[in-house]
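sequence first, then the predicted structure:
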Amino acid sequence: MSYQRFAKDVAIIGITQVLTSLGGFILLPLITKTLGAYDYGIWAQISITISLLTPMALLGLSMALVRFLSAEKNIEHIREGLYSIIVFVLFTGSGISFLVFLLSDLLATSIFGDIATSPYIRAGSFLILLSALDQLALFYFRVSRQTKTFALLTIFQSFGQFFLVLALLLSGFGLMGVILATLIVNIALFVVAMVRVTAQVGFAIPRFTYLAEYLRYSLPLTPNSLIRWVTDSSDRYLIGFFLGVGSVGVYSAAYAIGNLIQLFISPIQFILFPELSRLYDERKSGDVKVYLSYSLKYFLFIAIPAAFGLAVLSKPLLEIFTSTEFVSGSSVIPFIALAGLLAGVFQVIINITHLVKKTQFNLAIHVVAAVINVILNVLLIPMIGILGAAIATTLSYLAMVIICISVSFKYIKFDLHGDFIIKSIVASGIMAGLVYPLYPQEIFSLLLVVTGGTIVYVLVMIVFFRSFNYQELNMLKNLVMKRL
């Protein structure tokens, strides 16, 4: 894959992320304004419970699928490996979903603090199995580099959920309508994806020939996912314990906006890891370093100004996309945006440990971050409320980045572009200073402010700071012209 092809695929996934985030942005005010902080808090608790248990159903096999099948050419090996993983996860996911279904009353009283939430938990329990299966089906298209197919399926999932949620909410189904809409769309996504998969690789009852090898690689990653959940999502449980479900709703809405930074790393990481795996297996270490270095540079080029922009526009964003009861969460957004930026840096660099198969270091990094996160949450939430949870998340990710760099660079070291980072921070500060006095109060004025700020930042970076060389600008120009 040439650099141009890599950039082209990243652009496709980037556009997909913009469209899906647009769907999510439209969905956020729809749900928050219809359900209110309390019911939205319940939905947030269900969502993070699903995000906790889905990795337990997957047992890290989604990453094994990417790592072992990215360079595979034999169609029989691909078919055997793919169906072995899908069938195995079908059993593990079903078991976990059924267990949550049976324990719904206990979870409702002990975690959600309201027995009335039990029916929602029972309905949502099936999302654990479906989320795991959907992830595997989509990862097949990632492995086989069918970027356009992946993009279309992702857009279908996002907008399908939006329109179905809208229909059920207008029909008076409330929170149960949100859950049912998500279930229906996830089922449809898996069916459509598997029809496409079967057409390409055929169907066969798996013999589980390679499953033991996959599990040896993936099982050490499973605790990482669970412990990563502690860093990412356990604050919602602790907020619920200390402050109540209503505060969970306020925090979750602010978190959803601040965490938009993570969208910028998704298209890069989606293409990056399979390509790095192929290059590393072909012993092209120089190309590995180039891909890592420029992936980080282009992510930071977008993420740093986005973090500044989210920080200065935090309050108007909440006013526009939610209701007045959520505006108190505006102080959370700057910290979550910074945490998202740090998370993106971490995701680029942690690829190194996967390439050299030193995944045991991942566990240590996530454990340290999780411990820091829980301790700080317990200390700060009672003192300063939901802001304490946001600060705890930011400091946890800072620790992850520092440790990750110190460990990963022992095996593969690449340019972090320190000068570029300083220029981007200065340019973002200039942009933020111009944007801050403006206070958009509706979507159109918000778009004008964001567009103006983007133009200022790009001009400062390219014209005044000359942050990109001629070859980089020429490659981007050619990419844009080809897309047009």
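That came through fine.

every contact and neighbour count from this point should use C-alpha atoms.
Fine.

where exactly do the strands run in this structure?
In the chain, no segments count as strands under DSSP state E.

quick one: the helices in the stretch 351-484 of the chain?
Applying DSSP state H, counting those that start in this stretch to the stretch 351-484 of the chain gives helices spanning 351-355, 360-384, 386-408, 418-435, 443-459, 470-483.

ok, which of those comes nearest L103?
The closest of the helices of the stretch 351-484 of the chain to L103 is helix 360-384. By C-alpha to C-alpha, the value is 24.9 Å.

does anything pack onto the closest one? Which helices or strands?
Packing partners of helix 360-384 (3 or more C-alpha pairs under 8 Å, 6 or more residues apart in numbering; DSSP states H and E): helix 222-243, helix 386-408.

before we go on, here's another structure to hold up against the first:
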Amino acid sequence: MKLFKSGLFFSAISVFESITPLVLLPFLTKYLSVSDYGYLYTIVVIINISTPFLLMGYPTFQSKEYYQSGVEFRKKVLGTYLYSQFYIAGFLGLISIPVYFIIGFFGLEDFQFIWLVLIFATSFLNAIFKSLKNYFRISFNTTVFGLGSFIKVFADIFLAMIFVYYISNSWTSKILASTVTTTFLVIFACLILYKQKSFQLVFNRQIFRNWVKFGFPLIFQRISQMVLNLSDRLLISMFLGTTATGIYTVGYQIGAAMQIFSLAVGQGWSPWFYKKYNSDQYDQKQVNKYIMGITLIAIAIYLLFITFGLKLLPLFVDLNKFQGIQQYVVIIGLSFVFYSIIACYTPFLMVANKTKQVAAITTIASVLNVLLNIAFLKTHGPIVAAYTTLICSVLQLVLILYFVKKELVNNPST
């Protein structure tokens, strides 16, 4: 019952958090130039790529350690992370000047130093916010988790409108608004954790070494996942043009609505699994039954989605303008059914510290995705990208199941 409630809660939060770009879209397209709008999402991509390097797999490490150790050790884990951020902030400050000169060397003379500071600050704060938010998730503190999500969505929308309209009709105003919101939420979360006495602000070298050893491969896993998610549209644009990209992207975005369920499974399942795994009540047969239940629910939602969702498409999309998107919706939606199952099995490898295998699986899938698209996009069109996404999701699931089965054989207690 707790698993069901947490899954439902995280589903609602995932849906709610996705409204920010949709609400801001008409406002930003009105007040930002086309160039500024393009610059904005280029910077957003850079921030999204930078954040995994700063996180270095900490949220997953934190989730794994939370139920494996006592209260005092948990305080040291969180305290070591927070303490290490002072060093990371110093490191970003040291490299900012040489990075700025490198950017200028490559011909981007109009790139201002303050922009680089803004990118570093936003990436740095995003990483801390994700880590603190994860703490409330794994401790099932849904009140603070939900409150933080609500504040972030409303503050992001409100401040973006205020900053863009009153300060500057520029992409920097939007990024600055996000930075201000995240700064407030990081301070807010730290105050709550301090009041709850949830951390000891000390630097434990052994914990830090364990974190780096565990989390370093997950940097490459996150980068590979980004390549897996974005490369198809970039390659379609390169080989087939922007019109084909636009049609495929609309179909992809609608099919990716199934991702709400897969994300909810990941956020609700992993803390439940880690808690169960480290308790005396852990029962592998019970866990298998839950995974089977989640799989059946994912299939049922998918069947409902393609049965009724496709009939409702004309209400949201001009099908004469975006012809053929239905086939992309069906294939992409199915791939996210497999990602829901992947989300259930990945924690098995995390508790066994098999992060290298997880990174390798995602890297193999991303490389295959790029190669198949390069080989067949020109001759067979965008449908190749959809089938490639599906093939890679199946491949990831097969490889994860292989390593999980191997781990269960070698370590029956897992």
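Okay, I see it. Nothing here was measured: the structure is a model prediction, and the numbers come from that model.

work out the TM-score between the chains.
After superposition, the two chains reach a TM-score (TM-score structural alignment, normalised by the length of the second structure) of 0.80; 403 aligned residues with a C-alpha RMSD of 3.9 Å.

columns distance to I15 of the first structure and mean neighbour count on top of the helices and strands packed on helix 360-384 of the first structure, output as CSV?
Formatted as CSV, those follow (distance: least, C-alpha to C-alpha, whole Å; neighbours: other C-alpha atoms under 10 Å):
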stretch, distance to I15 of the first structure, mean neighbour count
helix 222-243, 25, 21
helix 386-408, 27, 22
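
I'd like these as TSV, with distance to A199 of the first structure appended.
TSV is the format used below for those (distance: least, C-alpha to C-alpha, whole Å):
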stretch	distance to A199 of the first structure
helix 222-243	31
helix 386-408	40
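
the ones you listed: which one's closest to L338 of the first structure?
Nearest to L338 of the first structure among those is helix 386-408 (6.6 Å), distances taken as C-alpha to C-alpha.

and the closest one, how far from the chain's centre?
Averaging C-alpha positions (C-alpha atoms, centre = their mean, to the nearest Å) puts helix 386-408 of the first structure 16 Å from its chain's average.

over to stretch 83-103 of the second structure?
Centre to centre, stretch against its chain (C-alpha atoms, centre = their mean), the figure for stretch 83-103 of the second structure is 24 Å.

what's the mean distance for that stretch versus the first structure?
Taken over the aligned residues, the distance from stretch 83-103 of the second structure to the first structure averages 5.3 Å (mean C-alpha distance after the TM-score superposition for the first structure).

ok, and for that stretch, which residues are buried?
By neighbour count on 16 or more other C-alpha atoms under 10 Å, the buried set for stretch 83-103 of the second structure is 83-85, 100, 103.

try stretch 350-357 of the first structure
Across stretch 350-357 of the first structure, burial judged by 16+ other C-alpha under 10 Å covers 350-355.

show me which of the buried residues of stretch 83-103 of the second structure is closest to L116 of the second structure.
Taking C-alpha to C-alpha as the measure, L116 of the second structure lies nearest Y100 of these, at 7.1 Å.

the buried residues of stretch 83-103 of the second structure in helices, which ones?
Counting by DSSP state H, the part of these found in helices is 83-85, 100, 103.

which one of those residues sits closest to L176 of the second structure?
Y100 (19.1 Å).

can you map out the helices along the stretch 51-200 of the first structure?
61-69, 75-102, 104-110, 118-143, 147-170, 174-201.

ok, the residue lying closest to G240 of the first structure once chain neighbours are set aside - contacts?
The shortest distance from G240 of the first structure to any non-neighbouring residue, by C-alpha to C-alpha, 6 or more residues apart in numbering, is to V248 (5.8 Å). Listed by C-alpha atoms under 8 Å, 6 or more residues apart in numbering, the contact set of V248 of the first structure reads 37-38, 41, 44-45, 236-237, 239-240.

can you add distance to L434 of the first structure and give the residues you listed back as a markdown table?
Shown next, in a markdown table, are these (distance: C-alpha to C-alpha, whole Å):
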| residue | distance to L434 of the first structure |
| --- | --- |
| A37 | 33 |
| Y38 | 36 |
| G41 | 35 |
| A44 | 35 |
| Q45 | 38 |
| R236 | 34 |
| Y237 | 38 |
| I239 | 35 |
| G240 | 38 |
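
re earlier: out of the helices of the stretch 51-200 of the first structure, which is closest to L52 of the first structure?
helix 118-143 (9.1 Å).

mind listing what's buried in that closest one?
Residues 118, 120-134, 136-143 are the ones in helix 118-143 of the first structure that count as buried (16+ other C-alpha under 10 Å).

stretch 195-206 of the second structure too?
For stretch 195-206 of the second structure, a neighbour-count test (16+ other C-alpha under 10 Å) marks 198-203 as buried.

between those residues, which sits nearest Q327 of the second structure?
Closest approach between these and Q327 of the second structure, by C-alpha to C-alpha: S198, at 49.3 Å.

now that closest one: how far from A12 of the second structure?
Using C-alpha to C-alpha, to the nearest Å, we find S198 of the second structure at a distance of 27 Å from A12 of the second structure.

mind listing what S314 of the first structure touches?
Residues near S314 of the first structure by C-alpha under 8 Å, 6+ apart: 330-331, 333-334.

and it, how far is that from L341 of the first structure?
Using C-alpha to C-alpha, S314 of the first structure is found at 16 Å from L341 of the first structure.
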